[in-house]
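Peer 1: Quick one: sequence and predicted model below, then my questions.
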Amino acid sequence: MQVCAAPPFAAEHALSCDARWRPHDLLRLHRLRQFDGEPEWVRVSFERAPYAVVRRALAADGFVAIGLRGAERSQRYGAWVHLDDIETAVPPEELAQRSPLAERTAFPAFTALAALQRDTTGTLSEFVWGPTGSTGFELATQAPTATLSSDLDVLIRAPEKLSHHAAIQLLSYLQAIAQRAGIRVDAQLETPAGGIALAEWAAGKARVMARHARGPQLIADPWAPAHGDA
């Protein structure tokens, strides 16, 4: 179960998200400041791979909300870092053509990713996309993270409205790749309103859940001008 550190700033100052870093970007950090009551695994995991993922949460100026991951699926910890602690940022799309270590290529998640990489004319090739989750983390850090049962999580940039028909085609394409690899491919559309599950949008629901820094919300049109940036 994910727990969260107390923010290193007054709650009323958590009003913004720094546009230089977007949800699912992986940040390589110079250091990770100590948080009161943090789980024991946090320091061990950070020494193994000094990376954190940008999460959807508001922060005060000069800070970025991050998520840390441990070796177990249940080991997730939300925190904040100061901008001075960030060394580099790796967005998911920079990982789209990376490969794991040779001895890891047979893992189903990497098999599915390789199929997407080889298909340069497939439905996904029309979009800017990249792997997230354990697959993306391993590609960025080279630290073994994915398991034999890991799904392939994919982020798809969707700044322009995606029709339900196009969403159905994209979902069917990804499901076919997933079936051949024997795992799930979990795709998320990154829209102006936040993160939307591709499967929900393809289902043609009247409202879909948009994950936003200000909290999840049910909306009819993730591309409506009234919505702010995620």
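Peer 2: Arrived safely, thanks for sending.
Peer 1: C-alpha only now, for contacts and for neighbours.
Peer 2: Noted.
Peer 1: Who are the contact partners of the spatially most central residue of the chain?
Peer 2: Taking C-alpha atoms, centre = their mean, the centroid of the chain lies closest to His24, which sits 3.3 Å from it. Taking C-alpha atoms under 8 Å, 6 or more residues apart in numbering, we find His24 in contact with Val53, Val54, Arg55, Pro91, Pro92, Thr132.
Peer 1: Put this next to the previous one:
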Amino acid sequence: MRVCAAPPFAIDHALSCDARWQPHDLLRLHRLLQSDGEPAWVRGAFERAPYAVVRRALAADDFVAIGLRGTERSQRYGTWVHRDDIEIAMPPQALARLSPLAARNALPAFAALAALQRDSAGALAGFVWGPTGSTGFELATRTPTVTFSSDLDLLIRTPEKLSHHAAIRLLDYLQAAAQRAGIRVDAQLETPAGGVALAEWAANKARVMARHARGPQLITDPWAPAHGNA
């Protein structure tokens, strides 16, 4: 997040993540409490689309770490919301079943997503996956967010270890889809250790960056039993 609020609880109480909401879930909120130092754009953005994304950060009991987005790429704000203010949650895999408004479906990110949705025999078959970023946000909110040059961001759930061979196959498949659409497809694996870039894991590096609620960490195996959930 570019800017982050002070937590609405004692920092030493931020010890957990509520498993009912996972990173990248989009939450529709009843309300958003104002915090000190909140950027000026936040209220307008929330009125246009009362949604926030679950972010990777610890929280006290009954709170969830969220991120809000404005109309500009630089407008990102991290804060926390009480669970009673959450109306519905939409995980990426639910968004994968949605279509954009008809006037928007020719945008490259949506065209690429539609091609992946139709390909029941492709490398994504068998995975639980869905769009995140601007594509997921627009599908959930129906607020125009995707542009002609927007990337297609994907989350792929991999609770079981993904071999490097399978990762290379998956990466090649997504890169081919990106090339056909003329955009970039950026895929993240959701592992027991947190979020890991598919491209990093496919590169067979000695260590990869896992994005975890306790902070990013370089690890050798995101599926090792010693790692907790993100």
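Peer 2: Structure's in. What do you need? Because the structure is predicted, anything quoted here is derived from the model rather than measured.
Peer 1: Quick one: classify the residue nearest to the centre of structure 1 as helix, strand or coil.
Peer 2: Under DSSP: H, G, I helix; E, B strand; the rest coil, His24 of structure 1 falls in the coil class.
Peer 1: Roughly how far does it sit from Asp119 of structure 1?
Peer 2: 24 Å (C-alpha to C-alpha, to the nearest Å).
Peer 1: Same check on Asp221 of structure 1?
Peer 2: Counting by C-alpha to C-alpha, the gap between Asp221 of structure 1 and Asp119 of structure 1 amounts to 30 Å.
Peer 1: What segments of structure 1 are helices?
Peer 2: 41-48, 108-118, 133-141, 164-181, 198-202 (DSSP state H).
Peer 1: Does Pro131 of structure 1 touch Pro92 like I think?
Peer 2: Yes - the pair Pro131 of structure 1 / Pro92 is scored as a contact, 5.6 Å apart, by C-alpha atoms under 8 Å.
Peer 1: What's the match for the residue nearest to the centre of structure 1 in structure 2?
Peer 2: Residue mapping for His24 of structure 1 onto structure 2 gives His24, with TM-score structural alignment as the criterion.
Peer 1: Also Leu170 of structure 1?
Peer 2: In structure 2, Leu170 of structure 1 lines up with Leu170, judged by TM-score structural alignment.
Peer 1: what's around that match, how many residues?
Peer 2: Neighbour count for Leu170 of structure 2, taken as other C-alpha atoms under 10 Å: 19.
Peer 1: which residues touch it?
Peer 2: Ala123, Leu124.
Peer 1: Give me the buried positions along stretch 196-212 of structure 2.
Peer 2: Going by neighbour count (16 or more other C-alpha atoms under 10 Å), the buried part of stretch 196-212 of structure 2 is Val196, Ala197, Leu198, Ala199, Trp201, Ala202, Val208, Met209, Ala210, Arg211, His212.
Peer 1: which one of the residues you listed sits closest to Arg76 of structure 2?
Peer 2: Comparing the buried residues of stretch 196-212 of structure 2 against Arg76 of structure 2 with C-alpha to C-alpha places Arg211 closest, at 17.8 Å.
Peer 1: From Val196 of structure 2, how far off is the closest one?
Peer 2: From Arg211 of structure 2 to Val196 of structure 2 the distance is 7 Å (C-alpha to C-alpha).
Peer 1: what does Arg157 of structure 2 give?
Peer 2: 10 Å.
Peer 1: what do these two both touch?
Peer 2: By C-alpha under 8 Å, 6+ apart, the residues touching both Arg157 of structure 2 and Val196 are Leu189, Glu190.
Peer 1: Excluding covalently adjacent residues, which one is nearest to His227 of structure 1?
Peer 2: Of all residues not flanking His227 of structure 1 in the chain, Ala193 sits nearest, at 5.3 Å (C-alpha to C-alpha, 6 or more residues apart in numbering).
Peer 1: Verify the stated contact: the one you found with Ala220.
Peer 2: No - assessed by C-alpha under 8 Å, Ala193 of structure 1 is found out of contact with Ala220, at 10.5 Å.
Peer 1: higher neighbour count, these two?
Peer 2: Of the pair Ala193 of structure 1 and Ala220, Ala193 is the one with more neighbours under other C-alpha under 10 Å, namely 25 against 14.
Peer 1: for that one, what are its contacts?
Peer 2: So Ala193 of structure 1 contacts Ala210, Arg211, His212, Pro222, Trp223, Ala224, His227, Gly228, Asp229, Ala230 (C-alpha under 8 Å, 6+ apart).
Peer 1: Just the buried ones from those residues?
Peer 2: Buried by 16+ other C-alpha under 10 Å: Ala210, Arg211, His212, Pro222, Trp223, Ala230, out of the contacts of Ala193 of structure 1.
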